[in-house]
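Novice: Structure here, sequence nowhere to be found:
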């Protein structure tokens, strides 16, 4: 999770089943989401709106597209160390470096690329064998 300080948001890559993402998209008519298209996030337990997932946005919010964005004033955090529940707005979340996330993503892409190359070579070999067999018959 990464904190977006100016807008008092907490941006997450994934969420638990306790968070419902509405299928229908809405268009922001006022405030920070004016003109943006988004899906609302709500708590499955109490039904309260807790955030959004941006689908389309102007350039100043574009970096939040695809993240689960929670209103810090609308959620509670459980502190494992202290065994306490506290408002998220009172918790400081460390910023995650994109460098490490990009490195992991690059490794995954390299693995997929390697697999695709192997599959392509196998397919070419099968095609060659098939062509030879057809010529011999």
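Specialist: Looks like it came in fine. Please read all numbers here as calculations on a predicted model, not as lab measurements. Numbering: from 1, shown residues only.
Novice: rest of the way, CA atoms for contacts and neighbours
Specialist: Will do.
Novice: where exactly do the helices run in the protein?
Specialist: In the chain, the segments counted as helices under DSSP state H are 98-136.
Novice: if I look at residue 134, how far off is residue 121?
Specialist: Going from residue 134 to residue 121 by CA to CA, to the nearest Å gives 20 Å.
Novice: neighbour count winner among those two?
Specialist: residue 121 (12 against 9; other CA atoms under 10 Å).
Novice: another structure for you, compare them:
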């Protein structure tokens, strides 16, 4: 964990530290890391490039595969801190929702959106069946 870039931490710095860890582990290929970590090469590549913040599972598997399992909790804590920094603070009529509560609010929003989507699809299906029956009856009446 020494040499970790904690000053002005962001996803790029996190990825740079993962790359540094990879170099200290004799720079294994992505194919080798895929076999030892169980994470796909594309996900590993994105994590090491800093394109986005990797998941907890990816960080855990990568750190273990690179031989730094003793510091696994430190890496995951750092990743979680970055995830929390990146979360928008949601507004609520009673005031802003604290950052730690944002995942719950986001899950609730996704749940409501999913239920609304299912409801709309159901109405569309019923309307389609009704229109299909009506159009079939209309076509048959033309004969």
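Specialist: Perfect, thanks for sending it. Keep in mind that this is a model prediction, so the values were computed, not measured.
Novice: After superposition, what's the TM-score, could you say?
Specialist: Scored against TM-score structural alignment, normalised by the length of the first structure, the superposed chains reach a TM-score of 0.39; 80 aligned residues with a CA RMSD of 4.5 Å.
Novice: The longest helix anywhere in the second structure: which residues count as buried?
Specialist: Identified as the longest helix of the second structure according to DSSP H is helix 102-141. Buried residues in helix 102-141 of the second structure, counted by 16 or more other CA atoms under 10 Å: residue 102.
Novice: where do the strands sit along the first structure?
Specialist: Per DSSP state E, the first structure carries strands over the ranges 2-4, 9-12, 19-21, 26-27, 37-43, 49-56, 68-71, 76-79, 84-87.
Novice: Sorry, wrong one. I was asking about the second structure.
Specialist: 91-92, 95-96.
Novice: Tell me which of the ones you listed lies nearest to residue 131 of the second structure.
Specialist: strand 91-92 (41.3 Å; CA to CA).
Novice: For that closest one, name the packing helices and strands.
Specialist: In terms of contacts (3 or more CA pairs under 8 Å, 6 or more residues apart in numbering; DSSP states H and E), strand 91-92 of the second structure is not packed against any helix or strand.
Novice: Serialize the strands of the second structure to a markdown table and add fields for distance to residue 80 of the second structure and mean neighbour count.
Specialist: Formatted as a markdown table, the strands of the second structure follow (distance: least, CA to CA, whole Å; neighbours: other CA atoms under 10 Å):
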| stretch | distance to residue 80 of the second structure | mean neighbour count |
| --- | --- | --- |
| strand 91-92 | 22 | 10 |
| strand 95-96 | 21 | 10 |
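Novice: closest to residue 134 of the second structure out of these?
Specialist: Taking CA to CA as the criterion, strand 91-92 is the member of these that comes nearest to residue 134 of the second structure, at 45.7 Å.
Novice: Which residue, other than its chain neighbours, is closest to residue 9 of the first structure?
Specialist: Of all residues not flanking residue 9 of the first structure in the chain, residue 71 sits nearest, at 4.9 Å (CA to CA, 6 or more residues apart in numbering).
Novice: Which residues are in contact with the one you found?
Specialist: 8, 9, 10, 50, 51 (CA atoms under 8 Å, 6 or more residues apart in numbering).
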